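> with the sequence up front, the predicted model follows.
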Amino acid sequence: MKINVGISIFMGVVIGIIVCYLFGKKTILKKYIQLLKIANLQAKKIVKNAEKIGEVIKRKKMIQAKKKYICIKLKHEKFIRIKEKKIISIEKKIKEKENFLSKKVETFFKKNHFLELKINDYENQYKILKRKRSELRNIYIKKINNLENLSHFSSEKAKKELVNIFKDKVKNQAQSYINDIINESQLTAKKKAKKILIQAIQKIGIEQVIENSVSIFNIDSEEVKGRIIGKEGRNIKALEKATGVEIIVDDTPESILLSCFNPIRREIARLSLHRLVIDGRIHPAKIEEIVEKTEKKIEKEILEIGKKNIVDLGIRNIHPELIKLIGKMKYRSSYGQNLLQHSREVARLSSILAAELGLNVKFAKRAGLLHDIGKIPEEISDIPHAILGMQWAKKYGEDIEVCNAIGSHHDEIEMSVLISPIVQISDSISGARPGIRKNSFESYSKRLKNLEDIAFSFYGVNKAFAIQAGRELRVLVESNKIDDTRAFQLSCDITKKIKNEMTYPGQIKVTVIRETRAIQIAR
């Protein structure tokens, strides 16, 4: 019973839902149809409005296009009118020119007719003149023939005789005139040359330094002298061995003599002694250290000296190797005359003479400063110092004129430029003054240098020093190449070669030193 009631209720609900759905569907369809009708009406209205708006726009565009066309047409018509006016004006000008030219042509033909008449007149006159000229020439020839018949002498011979007479006369006059000019020019040239040289010498005021082979090292007390000597003279020996300079300690108070023909070695020894005295620690190991540092310092000083001198002389763009050679001149001498001072003086004299003669002052100054760089090397060379200096100048990019002046200042090569004789004259002026040069020092230094070169010619020699004014040759050998037996034999060989190749007063002591060192460092 309960089940039947439930089924009936369920069926009633379903039927109600279906009825409601069908009713709602009909109402929705009605509303949808109404909406479609409204939409169609609105669409038709919109289309009509759009067509109206389109027609309005179309009319406006047509009106604008017509206006634009009218404007363009007006402009074009205006342009055509302007062009027509120009064409008309050009046509008028052409017509005027045609009229003008036609008038010109008419006048030209009229004038031409007149000119033709004048030309005919001139031609007639020219014919008359030509006829008269031929008549005069015939008369002249007849007179010449009459004169030749009377004098029995042809006109050609007479011309030659006259020419020879005047030629000899003029030649003698010209020769005497030339001789007078030459004599006068020679006198004035000599006076002028002497005047230029005197003025150049007067402008140079360099103090000449005469080199010697001894330097004096001043000390404060005898106590310092004792420390320099060291126990049994070991400090002195170490310093002599390291520098190659003979150190003379005598009774002269508060001074020590440093003797060596090589100024660079003397300067190294002097500076090393100065630094050792200031430091206070004077022993062989310290001496070797100080000497090594001093040698490096001297190399830097040489470069600075070279730079300073080229700046002082106003010389630019010079190779660094040539600057080093200029710096080394300070420690070289030529016949006792300091080489750097001599070269500076030659440079200044050359520049003054070149300026007086209107030549290249810069090239003259460079050549004067570099003319003796061939004297710098310590080793003996078969090439003359002028040629060697010229080769170095070429190698380091100096001008051809400068190279020729360096190479020809002692006439080893031919002078090809005007500054070459100027450098030669300046060198002679600088070296020829009384008391400037001492030949004895030059020969002395050469003898000591030859002595050292003999030692270096043997195998295994590390260093060689000529000391005690050439009375002793101290030779340091490499211990790994020369043993004790060979060291003795080496001293004999060197002594024998000195006897055969050199002339010397007294005797020369040859000392060969062989030293073995074993060095270890505890860390």
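Ah, there it is. Numbering: from 1, shown residues only.
> can we go C-alpha only for contacts and neighbour counts from here?
Fine.
> helix or strand for residue 132, which one?
Using DSSP states H and E, residue 132 sits within helix 2-151.
> helices or strands up against that helix?
Contact analysis of helix 2-151 by 3 or more Cα pairs under 8 Å, 6 or more residues apart in numbering; DSSP states H and E lists no helix or strand as a packing neighbour.
> quick one: the strands in the stretch 351-500 of the chain?
Assignment of strands within the stretch 351-500 of the chain using DSSP state E, counting those that start in this stretch yields the ranges 461-467, 472-477.
> closest one to residue 120 among those?
strand 461-467 (113.3 Å; Cα to Cα).
> I'd like to know which elements the closest one is packed against.
For strand 461-467, the elements it packs on are helix 439-456, strand 472-477, judged by 3+ Cα pairs under 8 Å, 6+ apart.
> quick one, which of the ones you listed is packed in tightest?
Ranked by mean neighbour count, the helices and strands packed on strand 461-467 are led by strand 472-477 with a mean of 22 (mean count of other Cα atoms under 10 Å).
> in CSV: the strands of the stretch 351-500 of the chain, plus distance to residue 260.
Output for the strands of the stretch 351-500 of the chain, formatted as CSV (distance: least, Cα to Cα, whole Å):
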stretch, distance to residue 260
strand 461-467, 7
strand 472-477, 12
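> select, out of those strands, the one closest to residue 56.
Nearest of those to residue 56, taken as Cα to Cα: strand 461-467 at 119.5 Å.
> residue 351: neighbouring residues, count only.
By the criterion of other Cα atoms under 10 Å, residue 351 has 28 neighbours.
> the structure to be compared is supplied as follows:
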Amino acid sequence: ADEEIKGRIIGKEGRNIRAFEQATGVDVDLDEEGVIRLSSFDQVRREIARRSLEKLIKDTRVQPFRIEEIVKETEKEVERIMFEEGERISHEVGVYNLPREVIGVLGRAKFRTSYGQNLSLHLLETAKIGTHLAEEIGANVDVVRIGGLLHDIGKVLPGDGSHVDLGVNFLSKYNFPEAIINSIAEHHEDKPFSSIESVIVHVADAISGARPGARYEDVEEYGKRMKEMEEIAKKYDGVSDAYAFEAGRELRVVIDPGKLTDSETTVIADKIREEVTSKLAIPGEVKVTAIREFRAVSS
């Protein structure tokens, strides 16, 4: 963004930038040279602001009235995009009869993340994984499919309370079968499971969130956990080194062949795995690979 564009956005005595911030609900930061930064905890607001700003940069008539006009026009455009996204993910998992209001809210997931994982993708994965599990064991596929698709809808709804309560309260207005509402209410084990379908939605949600690369945490926390894994292994007698891989799902342990036999190595690997899984919260299975290599060199 050059200085002329920034000047137009700020406007006389800052009128334009104030009008833009008020209309979009985002903070605009113009301090960095060549960059316009939009800040808001709400990703939908940020998207509306981004699209509005792109239009305003091309527009020669940047003034408060025009800003409000463009933002309103962009809000409708983003609502349309969200509705299309709601339809797309519903149809992708074979759900075609959702109320229009539910489809519109569901589409907000396009602009929402949960622990860094895009919410649209997570809802799709949960519905697909759950559907396969339900088919395998003969559970009610429709309940699981819709429950999986809508289980986190509360994350895109405004209001106080947990996302589970917000989602259940919202969906209860639309006459969904009790089994579907229950699967959403129970997916975090806030209540005892009332059916096998609720269990499947819970399991599918956990699988989608726990797969390697699906979600990220604070980098420091991640690094600390990996280091702790290695330290646990290194304190065992006979372990010369240890390396954590695959987001902490694999630990490679280097054994001193002069201190441990093959059978002792197997025992140590089991002990390390038990200690790591009991002391550290790592999603999924932890694999411990012990490497004991003996080399004899003759010259």
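Arrived safely, thanks for sending. In this text, all values refer to a predicted model and were calculated from it rather than measured experimentally.
> on that earlier part again, out of the strands of the stretch 351-500 of structure 1, which is closest to residue 317 of structure 1?
Comparing the strands of the stretch 351-500 of structure 1 under Cα to Cα, the one sitting nearest is strand 461-467, at 36.8 Å.
> what residues of that closest one count as buried?
For strand 461-467 of structure 1, burial by neighbour count (16 or more other Cα atoms under 10 Å) applies to 461, 463, 464, 465, 466, 467.
> for stretch 144-164 of structure 2, same thing?
For stretch 144-164 of structure 2, burial by neighbour count (16+ other Cα under 10 Å) applies to 144-156, 163-164.
> so which of those residues belong to helices?
Per DSSP state H, helices hold the following members of the buried residues of stretch 144-164 of structure 2: 144, 145, 146, 147, 148, 149, 150, 163, 164.
> between these, which sits nearest residue 33 of structure 2?
residue 163 (39.2 Å).
> that closest one pairs with which position in structure 1?
In structure 1, the residue equivalent to residue 163 of structure 2 is residue 385, according to TM-score structural alignment.
> what does residue 8 of structure 2 give?
Residue 8 of structure 2 maps onto residue 227 in structure 1, by TM-score structural alignment.
> residue 28 of structure 2 too?
Under the alignment by TM-score structural alignment, residue 28 of structure 2 pairs with residue 247 in structure 1.
> that match touches residue 258, doesn't it?
Yes. Counting by Cα atoms under 8 Å, residue 258 is a contact partner of residue 247 of structure 1 at 4.8 Å.
> these two: who's more crowded?
More neighbours surround residue 247 than the other of residue 247 of structure 1 and residue 258, with 24 against 21 (other Cα under 10 Å).
> tell me the SS of the more buried one?
Classification of residue 247 of structure 1 using DSSP: H, G, I helix; E, B strand; the rest coil returns strand.
> what sits against it?
236, 240, 256, 257, 258, 259 (Cα atoms under 8 Å, 6 or more residues apart in numbering).
> can you give me the angle the helix or strand hosting the third one makes with strand 461-467?
Using DSSP H and E, residue 256 of structure 1 sits in strand 255-259. On the basis of axes from the mean of the first three to the mean of the last three Cα atoms, to 10 degrees, strand 255-259 of structure 1 is oriented at 120 degrees to strand 461-467.
> now for strand 255-259 of structure 1, which elements pack on it?
Secondary-structure packing of strand 255-259 of structure 1 (3+ Cα pairs under 8 Å, 6+ apart): strand 214-218, strand 246-248, helix 263-279.
> any idea how far residue 118 of structure 1 is from residue 455 of structure 1?
Remark: distance between residue 455 of structure 1 and residue 118 of structure 1 (Cα to Cα, to the nearest Å) = 112 Å.
> quick check: the gap between the match of residue 28 of structure 2 and residue 216 of structure 1.
As judged by Cα to Cα, residue 247 of structure 1 and residue 216 of structure 1 stand 10 Å apart.
> now do the shared contacts for the two.
Taking Cα under 8 Å, 6+ apart as the criterion, residue 247 of structure 1 and residue 216 both touch 256, 257, 258.
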